[in-house]
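Student: Curious how this folds, go ahead:
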Amino acid sequence: MKNRDVASDRTDRVLVLNSGSSSIKYQLLEPVSGVVDASGIVERIGEGNGAIEQRADGEITRRAERVADHTTGLRLVFDTLSAAGRDVLSEGVFAVGHRVVHGGETFYRPTLIDDGVLTAISELSSLAPLHNPANVAGIESVRELLPSVPQVAVFDTAFFHGLPAAAKTYAIDGEIAAAHGIRRYGFHGTSHEYVCGQAAELLGRDPAQLNQIIFHLGNGASASAVQGGRPVDTSMGLTPLEGLVMGSRPGDLDPGIVSHLMRSAHLDIDQVDTLLNRDSGIKGLSGVNDFRELQRLMANGDSAALLAYDVYIHRLRHYLGAYLVELGAVDAITFTAGVGENTPRVRADAVAGLERFGIAVDPVANAARARAARRISPPDAPVAVLVVPTNEELAIARAARRVVAESGCASAR
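Tutor: Have a look, this model is predicted:
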């Protein structure tokens, strides 16, 4: 994180919030320069052992205390920022940008939040029950504590709004699908869009001239096929459950499993929902959902961990092959997010044996540790294999700044 002159103008900063059901991740940054003032996370909201961890000026601050709700959590954020010389309450910010997971059919671009927008985001909670209610709680908390500061929602689904009909349509009764908003929406769109642009910049190419496959591999994981800068397919669907194997989510699943579990195991719908969202994926197969812990178990020969890894890679390669065919020709394959950026073995195994398709990684380049965007394929390989760090917070901050500036809200504060 870059340092900055704390005496400079404060009103050019944007506070970016990612509110989860029991956490608030945040960054205070300058969207033009990308300089980060401070970043942190409040954890275990609503539990008895809440805590905050913040990084500012290279120093880490940790504090443990009970955090009753999101408003209490946000007050704790502001107190901790103030102690580090960033008094948001008195000095203000240009805008607050929120990561909102599901925009449904309604929202497909960054949107200034008013009463109607907030209500609509809340009504979309049926499509993202673990995410949108928490996003709403974060927005309402900012309204209470920073009532005069404009807020902007940046939707995870927005980048994929314009998917081709064949890619977004499920083969179920059309009237039922239309009545209940059932289609493939896609998620991690802010990351995929940002990485798409950064990959093109790294290659010195116009995104409109590139076909890309992007793997966002974190605790949540998704893939996208991007043709000329526009997505034509993505792995996540109506909800973030579909697609790749994830930390605690299964990815692609025979829907008959749900009815089978309800009849055979006598699970109700909430129990099935918990199983699929919290107790499946890598965690369900190995008992852990942290990829670093999975690798430790694998190194010790744990058979469950080895199987979990093999299933994970199998699904990655499945989507890689599908998108190669769908795009017809691929210029770049890019890995991003926590696992994608930091796990050379995953990258190597994902593309192993694909040399005849012009796809390979250089072992030395792949193993090298670096934070910058980089190429890890041989220089003469027809397909560039890249590692590009994602920066959803910067993308959200820039979108929020643009929307507020265009709306004229900033001058009214």
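Student: rest of the way, CA atoms for contacts and neighbours
Tutor: Will do.
Student: could you list every residue that touches the residue most central in space within the chain?
Tutor: By C-alpha atoms, centre = their mean, the mean C-alpha position of the chain lies nearest to H188, the distance being 4.2 Å. With contacts defined as C-alpha atoms under 8 Å, 6 or more residues apart in numbering, the neighbours of H188 are 156-157, 216, 222.
Student: Kindly report the same for Y26.
Tutor: If you count contacts by C-alpha under 8 Å, 6+ apart, then Y26 has 15-18, 39-41 around it.
Student: what about it, distance to S235?
Tutor: 27 Å (C-alpha to C-alpha, to the nearest Å).
Student: Please apply the same query to R263.
Tutor: Taken as C-alpha to C-alpha, the span from R263 to S235 is 29 Å.
Student: Compare those two and say which one has the larger neighbour count.
Tutor: When R263 and S235 are compared for neighbours, S235 comes out ahead with 23 against 11, by other C-alpha atoms under 10 Å.
Student: ok, that one touching S222?
Tutor: Yes: if you go by C-alpha atoms under 8 Å, S235 and S222 touch, sitting 5.6 Å apart.
Student: Give me the buried stretch members for the longest helix belonging to the chain, please.
Tutor: Using DSSP state H to define each element, the chain has its longest helix at helix 303-327. The neighbour-count check on helix 303-327 (16 or more other C-alpha atoms under 10 Å) flags 304-306, 308-309, 311-317, 319-320, 323-324, 327 as buried.
Student: which residues in the stretch 201-350 of the chain form strands?
Tutor: Assigned by DSSP state E, counting those that start in this stretch, the strands in the stretch 201-350 of the chain fall at 211-217, 221-227, 230-234, 332-336.
Student: Who are the packing partners of the third one?
Tutor: When contacts are defined as 3 or more C-alpha pairs under 8 Å, 6 or more residues apart in numbering; DSSP states H and E, strand 230-234 sits against helix 165-168, strand 221-227.
Student: returning to that earlier point: closest one to H192 out of the contacts of H188, please.
Tutor: The nearest member of those to H192, counting by C-alpha to C-alpha, is H216 at 7.2 Å.
Student: please give me the structure for this one as well, since I'd like to look at both together:
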Amino acid sequence: MNVLVLNPGARQLDFALYSGSESLPSRSGRIDDYRGAAMCRAALEKVAEQCLKGIPKEPGAWAWAVRIPFGGELFARPALLTVETVRSLETLVPLSPLHLPAIIELLAALNDGYAAQPAILAFETAFFAGLPAREAGYALNAELTDAGALRRFGYHGLFHEAACAHARRLQKSRRAAGTPRILSVCLDPQPEVAAVIRDRPVMITSGATPLEGLPGQTTCGELDPGIIIALSQKMKWGPERINAMLTRESGLLGLAGERTTLGELLASEHYEGALGRKVMNYRLLLACGAGIAAMGGLSHIVFSGRYAGLGETIGPQLISRIMRNRPEPSGEIQQHCFRSSLGRVVADNAMTALMALPERETAG
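Tutor: This is a model prediction of the structure:
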């Protein structure tokens, strides 16, 4: 089957066509601005024109797959695009106001103009919808937390889910015994660590937004909330200025004093990035320690994301530090690099979901 993957951001729309199990897309591109109903229709027409020439139109020949960054507690698994699905997403706009409004317009245009082919929605937060209450909750006013408005999620759930499945397959192929206890390290511009027992996440570094947790290329990571109050009171900064500082001027950019990618920083030995490397490696080690404690052990470390290949360097260092501090090592820790792209992961997620749907649903 051919899967046409859409990855909508707050402004840009990336697209790629995947055929069968091919790791690379046969066609791909980007639309710089798709916002607004008319722009959504025009964007989908351009995507179809570039990607669907020569693709059979009969049912089952191809499908859409759309990556959605936030699905809250409503979407704990992939969903088929329907009018009802869009209505459910609309109720989540207050929890994700920067991304969901434009995406909802795109989905409405997709449902109106291309209803003959199924469209699967793949949610980054779905893998973490069932986090244990002790991990998902904040020590805040119960009225806020009980309503589900403020709780932790993971924001690279598609990578984590696929990478952990990869680790389990490798364990099964070796006929290794025991319950997999997996540290899943997503090395993306906003990195994230998850602790997963078999296929159930029990710890995540991100919070109610991706800002919490590890520092990113331009995002601050874990921060004392008092700093935000101080910026408001002492610097007289408003919400927009504070948001710009936390999301676009902090993280590795703030530590290194210049723009750098996570891959460049961790792979380099330059003096200018020394502090950034120390902070990143230290925070990564702390996160791994928290994950091991949450799982009660460790059997695998798996790396995914844009810079998954760095796991070949970082993995042995982490394992060395972890083993050094284990009073009674209880077995070898397996290390893996899951190198699939996000588009390929979304396509696989959609194909799995399509196979699980009744035939009458996929036929529209």
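Student: What's the TM-score once they're superposed?
Tutor: Between these two chains, after superposing, the TM-score reads 0.85 (TM-score structural alignment, normalised by the length of the second structure); 356 aligned residues with a C-alpha RMSD of 3.1 Å.
Student: that older thread, so which of the strands of the stretch 201-350 of the first structure comes closest to D273 of the first structure?
Tutor: D273 of the first structure lies closest, by C-alpha to C-alpha, to one member of the strands of the stretch 201-350 of the first structure: strand 221-227, at 18.2 Å.
Student: equivalent range in the second structure for that closest one?
Tutor: Under TM-score structural alignment, the alignment places strand 221-227 of the first structure onto residues 191-197 of the second structure.
Student: and the matching stretch, how far from the chain's centre?
Tutor: From the chain centre to the centre of stretch 191-197 of the second structure is a distance of 11 Å (C-alpha atoms, centre = their mean, to the nearest Å).
Student: got a list of contacts for it?
Tutor: Outside stretch 191-197 of the second structure, the residues within contact range by C-alpha under 8 Å, 6+ apart are 154-156, 160, 164, 179-186, 201-206, 213-216, 284, 287-288, 291-292, 294-295.
Student: Which strands and helices lie in contact with the longest helix of the first structure?
Tutor: For helix 303-327 of the first structure, the packing partners by 3+ C-alpha pairs under 8 Å, 6+ apart come out as strand 211-217, strand 221-227, helix 281-286, helix 291-299, helix 344-351.
Student: who wins for proximity to A56 of the first structure among those?
Tutor: Across those, A56 of the first structure has its closest neighbour in helix 291-299 (25.8 Å, C-alpha to C-alpha).
Student: Pull out the buried residues from the closest one.
Tutor: So, applying 16+ other C-alpha under 10 Å, buried residues of helix 291-299 of the first structure: 291, 294-295, 297-298.
Student: Please apply the same query to stretch 140-160 of the first structure.
Tutor: For stretch 140-160 of the first structure, a neighbour-count test (16+ other C-alpha under 10 Å) marks 140-142, 146, 149-160 as buried.
Student: which residues does the closest residue to A381 of the first structure other than its chain neighbours contact?
Tutor: Of all residues not flanking A381 of the first structure in the chain, G358 sits nearest, at 5.9 Å (C-alpha to C-alpha, 6 or more residues apart in numbering). Contacts for G358 of the first structure (C-alpha under 8 Å, 6+ apart) come out as 381-383.
Student: In the buried residues of stretch 140-160 of the first structure, find the pair that's most separated.
Tutor: Spatial extent of these (C-alpha to C-alpha) is set by the pair L146 and F160 at 31.5 Å.
Student: on that earlier part again, keep only the contacts of Y26 of the first structure that stay in contact in the second structure.
Tutor: Among the contacts of Y26 of the first structure, the ones still in contact in the second structure (both residues aligned by TM-score structural alignment, their matches' C-alpha atoms under 8 Å) are 15-18, 40-41.
Student: Residue in the first structure paired with A65 of the second structure?
Tutor: With TM-score structural alignment as the criterion, A65 of the second structure lines up with G97 in the first structure.
Student: and its match, what element?
Tutor: Under the criterion of DSSP states H and E, G97 of the first structure resides in strand 95-100.
Student: which residues touch that strand?
Tutor: Counting by C-alpha under 8 Å, 6+ apart, 13-19, 131-132, 135, 139, 149-156, 396-397, 399-401, 404, 410 sit against strand 95-100 of the first structure.
Student: now swap in stretch 277-290 of the first structure and tell me
Tutor: Under C-alpha under 8 Å, 6+ apart, the answer for stretch 277-290 of the first structure is 219, 241, 245-251, 294, 304-305, 307-309, 312.
Student: what do you get if the cut-off is 6 Å, keeping everything else the same?
Tutor: 245-250, 304-305, 308 (C-alpha atoms under 6 Å, 6 or more residues apart in numbering).
Student: can I get those residues in TSV with distance to R55 of the first structure?
Tutor: Converted to TSV, the contacts of stretch 277-290 of the first structure look like this (distance: C-alpha to C-alpha, whole Å):
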residue	distance to R55 of the first structure
V245	31
M246	28
G247	26
S248	27
R249	30
P250	33
A304	36
A305	33
A308	34
